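K.L.:
Output the structure for:
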Amino acid sequence: MKKVSKLLKFSGVCLLMQAVSVGVITGLFVVLFKISITKLFGVVQACSYLLPLITALGGLISGYVVYKFAPETKGSGIPYVKASLMHLGNLTRVRSIFVKFIGGVASIGTGMSLGREGPSVQLGAGSGALIGKVFKLRGTDKDKLISAGAGSAIAATFNAPISGAIFVLEELMQKFNSTVLFPVIIATVVAASVARTFLGDNTSFIIPLHKTDLNILICLLTGIISGFAGVLYSKLIHFNNFFFSKIRIKPYYKTCIAGFVIGFVGLFMPLVLGSGNDAVEILLQYKLSILVVVLVFLAKFILTPFCFGSGAVGGIFLPMLMIGCYLGYIVGVLSNFASVEIDLVAISLVGMASFLAAVARTPITATVMVFEMTGAYNFILPIMLACAVADLIAESCHHKSIYSELIVFGAKNSPAAKYLETKTVSNIMKKMYKTIPQNYPVKDVLKKMKQDNQSFYLVVDDFDKLKGTFQKQDAEDVIINCDNEKLCVKDVMGMNTVVTNENANLYEIFFELHMSNMNEAVVLDINEKVVGIVERSDLEKILMPYLRQENC
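P.N.:
Reported below is the predicted structural model:
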């Protein structure tokens, strides 16, 4: 027992050291990245008459270094980190970190309508992967440091350590994982401390004095509008990705074109340039006219997906915050016109959070991040309400997180994804599975599970058609919480099931299982009868050769 205790103690200390290392390195990367972008953007603003040429050159440089040296570094970085945690990408190449850094400074620093948070997340996750490689970690142990690096990048970028930790659980992991939480918290605290040392301890946005009371109905309205606007924004991102993928020219010419367009618009509307930090500050501090706000909102709403679709290095997170802020401001002005008095600063913050919640499907992260970035803790209740409503609207429109959807588009180029696409469900599906009638009494299920050595059943009707799934936890919950002995399986079965057919490719199924946090997909024939199951563990076994390549 003493040896085990010492081993556990050593393991905990080792993980602590690794997490601290990830936090320090990520914090320094984020600080240097921000300073480089800010300095370059200041030079660009001083030469505003050459803006279209400068932004075109920035786009050209960004696209060229990505195309020539590390194609996996294009775009945001958050989808690629998520794909890497699914083992559909490799973050351990040192070259990728430098290309992401240079490409991000070139594109964002010259004024392209993109954010620095996406590249920062990939820089942080890459730092975590490299620390894992140094310590020869594999599998879930390395994933912990990748997650810690990603969370610490968010923490350092926005001076928001709580949001960084929540972002990892809500967006990257999409579930609560206590084993990941320890290194993530350590790394986020360390990275935020490093950033504060060099950049100061101010909140990301300085907001003026404002009223603390908000009309709940207007907050609900803002959440509804943000929900629909977020879905439309996501569709616009997909449209631009598809549009640029069909243009048959070198990738760096695409980013050059996008740079020229944003530079030309920036001559007349400087607020659309860059991430959007300055635009938010100006809106909250100086109260722009409603006409200017609407024009800037529309331009940013259209041009950010345009720049992102071109393949330039940069994220959409910070621009989403700006777009949401302007959207909330517009709602506030219209409310005041309708004689419903509301504080414009306050409703702008509500719009900022709710729009992010709708697009990224991260209502908790959005709520916490906005009050961490602004210090407006007294608005947490209306912000929570608007975020919940916006997320509900997005769900009703069948919209998933934009980062999850971008994985499908971006990760298909990975060797693992290409291999999975060559295989179909029929290659690995199991025809040995257990079913249970939908009218089977719940009180007898546990006994049957013990006899069958089973923890999972497919629920079928009299014609063997799938009706749902039933797990051991379902039976235990009912027995503990309900005395009704007449309950049948159909009354408590789960309806959230990944369903496929024999001809579907394995990449689609692997992605669906990962996004839904489920372990089995049910295979149906054309008559909707069950013919087999595909287990997530079998898919991961197929990926083992690629996992070994990652760890080389």
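K.L.:
drop to CA atoms for contacts and neighbour counts, all remaining ones
P.N.:
Fine.
K.L.:
V523: which element?
P.N.:
Following DSSP states H and E, the helix or strand that holds V523 is strand 520-524.
K.L.:
What's the first helix or strand after that strand?
P.N.:
Past strand 520-524, the next helix or strand by DSSP H and E is strand 530-535.
K.L.:
now that following strand, how far from the chain's geometric center?
P.N.:
30 Å (Cα atoms, centre = their mean, to the nearest Å).
K.L.:
ok, now stretch 297-308?
P.N.:
19 Å.
K.L.:
Give the other helices and strands that the strand holding V523 contacts.
P.N.:
Counting contacts by 3 or more Cα pairs under 8 Å, 6 or more residues apart in numbering; DSSP states H and E, strand 520-524 packs against strand 498-500, helix 506-516, strand 530-535.
K.L.:
Second input sequence below; structure requested for side-by-side comparison:
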Amino acid sequence: MFQRGESTSNEPVRRRFSRRFQVSLVAEGALVGLFGGGVVTLYRLALSGAEGLLRGIISQISNSPLLIACWFAVLALILVIVSRLLLWEPATSGSGIPQVDAEVEGALDAPWKHVIPAKFLEGTLLTFAGLSMGREGPSVQLGGMSGKAVSRALGRKRGEERLLVTCGAAAGMSAAFHAPFTGVLFALEEIHKQFSAPLIISVMCSAVVSDLLVSQVVGLSPVLDLSLAQNLPHVTYPLVIVLGVLCGLVGALHNRGMFAVQDLFSHVRSHLPYARLALPFALAGVAAFAWPDLLCGGEAIVEQLLSPAGMTLGAILGLLLGKYALTAICFGSGAPGGTLYPLVVMGGLFGGLFFVLVGNAFGIEQAFFLNFVALGVAGLFSGVVRAPVTAVILVFELTGSLDALLSVSLVSILAFVTASLTDTDAFYEHLLKPFLAQASRSRHEAAERKDLGSIRVGAGARIEGMCVRDVPWPDGIRIVVIHRAGDELIPTGETVVHAMDELLFIAGESATDDARMKLGLMCEPRVRS
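P.N.:
Next up, the predicted model:
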């Protein structure tokens, strides 16, 4: 344990491993959940109001050419306002999830005072304009920035700030989907990519507080209420396997198409961002009167999925292709909206399409339609995002039942493996790359600051059983504490590294990410022959 009289330079280390810190981190997670959940709740209400107003206006003016022309003038005004907001705060471009990833990685330090109001207003205006974008990505960014605001208000250091940003991301996802465990798993599996008991508890606390808050305002129903009438019989599992593989392939195609559209828009380099946003705004205006089901996140499509009696093969295929095309163009332009909810909607459509194609051929009852919709949601989510555990938990919370756990897990794993074998980037990892590259280019210009990081030694890791002096530690880092079974050890050269040790290291802030990557390989669990 730490002794009295040690240098005050060890104060951050004491705080990091003290039990009081672990308790305070839970309390701070709850505070982040309260603040982030409140912001996202207001955001959901604003988006619901904007979409309701949009559909009311469309129904009233659809037979008047003059009023339709006036609506396009309104869209032009919204385009200008959104573009000015993007120029005021560029960190709000896109869904917002890559920006939160970059914050946690230490590659971005966005001003929360700008991001929260700008993202809130941008998302509301885009929904009112009808662009095919969802609320989940912006909700994650709003939650993450709420965590950053709490961190700054409490005077926390950069390392702890990243933990609170992760808590905020969980709160945002929880409030957006009304699914707290999905928020927890998404924040840990996709954003923080590390698991430790204090972090898991604080993230869970943040997500639960956020969900409690939003449920008091908008009710208890999930955004996609997939109540399954009965379980899939095991005789249908060969079809489940086929669906899982297809979801992986379609997930890879989804990503490649999205990235290709993004690359096409990158060739537009003048009058930004006005020129890039012009096409999605124009297409949203046309869709409002030609095919309104494609507008916004996809709530109109969800209503049809939940009442599938009139959905033919052609209708499902048309909605799937149309939704994907409009979402890809909106996303590729850099419009400040999300793609997660449209992804969930497209996953449901793909599952429904698969059922229509094979249901009659194999004599599957119509009552199982929603089962395949749920499997499509999990499979496409896993194939696109490469977060299979989050996909399983998401469907569990959407269905409210563990009965489908086996089939959903099977589809998610197969989709993950299949998509990975196509050598296609995971969606958010690909979007994160520009932020990491930009951070790498600017690091040599930044003043060197010290930052704390931690990593756990896995069972069978390469450094397990080695003395500290014999480990080829990455350049620029120093191991300051080893946390072992509740004790804090100050390492010497003779200290032996054990499995499940948590190593606290200090490094220049610009080197922390590289050190974490190298240490991750050294501490990775593996089976020894």
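K.L.:
Drop the TM-score for these two in here.
P.N.:
Superposed pair, TM-score by TM-score structural alignment, normalised by the length of structure 2: 0.78. Supporting alignment: 449 aligned residues with a Cα RMSD of 3.2 Å.
K.L.:
Which parts of the stretch 351-500 of structure 1 are helices?
P.N.:
Assigned by DSSP state H, counting those that start in this stretch, the helices in the stretch 351-500 of structure 1 fall at 363-374, 380-396, 402-410, 415-421, 445-452, 472-481, 489-492.
K.L.:
Make JSON lines from those and add mean neighbour count and distance to V272 of structure 1 to it.
P.N.:
Shown next, in JSON lines, are the helices of the stretch 351-500 of structure 1 (neighbours: other Cα atoms under 10 Å; distance: least, Cα to Cα, whole Å):
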{"stretch": "helix 363-374", "mean neighbour count": "23", "distance to V272 of structure 1": "21"}
{"stretch": "helix 380-396", "mean neighbour count": "24", "distance to V272 of structure 1": "24"}
{"stretch": "helix 402-410", "mean neighbour count": "19", "distance to V272 of structure 1": "22"}
{"stretch": "helix 415-421", "mean neighbour count": "18", "distance to V272 of structure 1": "36"}
{"stretch": "helix 445-452", "mean neighbour count": "14", "distance to V272 of structure 1": "60"}
{"stretch": "helix 472-481", "mean neighbour count": "14", "distance to V272 of structure 1": "51"}
{"stretch": "helix 489-492", "mean neighbour count": "19", "distance to V272 of structure 1": "51"}
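K.L.:
gap between the nearest residue to K450 of structure 2 once chain neighbours are set aside and L452 of structure 2?
P.N.:
When the adjacent residues along the chain are set aside, K450 of structure 2 lies closest to G508, with 4.3 Å between them (Cα to Cα, 6 or more residues apart in numbering). As defined by Cα to Cα, to the nearest Å, G508 of structure 2 lies at a distance of 9 Å from L452 of structure 2.
K.L.:
The helix or strand where R478 of structure 2 lies: which residues count as buried?
P.N.:
Counting by DSSP H and E, the element that carries R478 of structure 2 is strand 477-484. If you call a residue buried by 16 or more other Cα atoms under 10 Å, then strand 477-484 of structure 2 has these buried ones: 477, 479-483.
K.L.:
For it, grab the matching residue range in structure 1.
P.N.:
Following TM-score structural alignment, strand 477-484 of structure 2 has no partner segment in structure 1.
K.L.:
mind checking how far the helix or strand following that strand is from the chain centre?
P.N.:
Next in sequence after strand 477-484 of structure 2, counting helices and strands by DSSP H and E, comes strand 487-489. Distance, stretch centre to chain centre, for strand 487-489 of structure 2: 35 Å (Cα atoms, centre = their mean).
K.L.:
next helix or strand past strand 487-489 of structure 2?
P.N.:
strand 502-508.
K.L.:
Show me what that following strand is in contact with.
P.N.:
13, 448-457, 476-484, 512, 515 (Cα atoms under 8 Å, 6 or more residues apart in numbering).
K.L.:
rerun that using 6 Å as the cut-off
P.N.:
448-456, 476-483 (Cα atoms under 6 Å, 6 or more residues apart in numbering).
K.L.:
Specify the angle between that strand and strand 477-484 in degrees.
P.N.:
Going by axes from the mean of the first three to the mean of the last three Cα atoms, to 10 degrees, strand 502-508 of structure 2 is angled at 160 degrees with respect to strand 477-484.
K.L.:
got the contact list for F265 of structure 2?
P.N.:
S333.
K.L.:
so which strand or helix has the residue mapped onto V99 of structure 1 from structure 2?
P.N.:
With TM-score structural alignment as the criterion, V99 of structure 1 lines up with A118 in structure 2. Using DSSP H and E, A118 of structure 2 falls within helix 112-129.
K.L.:
what's the answer for G453 of structure 2, then?
P.N.:
strand 450-456.
K.L.:
ranges for the strands of the stretch 201-350 of structure 1?
P.N.:
Counting by DSSP state E, counting those that start in this stretch, the stretch 201-350 of structure 1 has no strands at all.
K.L.:
any idea how far the alignment partner in structure 1 of A419 of structure 2 is from Y233 of structure 1?
P.N.:
In structure 1, the residue paired with A419 of structure 2 is A394, using TM-score structural alignment. According to Cα to Cα, A394 of structure 1 stands 11 Å off from Y233 of structure 1.
K.L.:
re earlier: out of the helices and strands packed on strand 520-524 of structure 1, the one nearest L32 of structure 1 is which?
P.N.:
Of all these, helix 506-516 sits nearest to L32 of structure 1, with 33.5 Å by Cα to Cα.
K.L.:
K2 of structure 1 versus N413 of structure 1, what's the distance?
P.N.:
49 Å.
K.L.:
With neighbour numbers in mind, choose between those two.
P.N.:
The neighbour count for N413 of structure 1 versus K2, taken as other Cα atoms under 10 Å, is higher for N413 (15 against 7).
K.L.:
looking at it, G227 of structure 1 is touching A390, isn't it?
P.N.:
Yes: assessed by Cα atoms under 6 Å, G227 of structure 1 is found in contact with A390 at 4.0 Å.
K.L.:
Quick check: closest non-adjacent residue to the match of V99 of structure 1.
P.N.:
Here the residue nearest A118 of structure 2, using Cα to Cα, 6+ apart, is L85, at 6.1 Å.
K.L.:
swap in L25 of structure 2?
P.N.:
Closest to L25 of structure 2 by Cα to Cα, 6+ apart is S202, at 6.0 Å.
K.L.:
what about whatever residue of structure 1 lines up with the one you found, which helix or strand?
P.N.:
Using TM-score structural alignment, the equivalent of S202 of structure 2 in structure 1 is P183. Assigned by DSSP H and E, P183 of structure 1 falls within helix 178-199.
K.L.:
hmm, who's touching that helix?
P.N.:
19-20, 23-24, 27, 31, 144, 148, 152, 155-156, 159, 161, 165.
K.L.:
Repeat that for stretch 255-264 of structure 2.
P.N.:
Applying Cα under 6 Å, 6+ apart, the set of residues contacting stretch 255-264 of structure 2 from outside is 328, 332.
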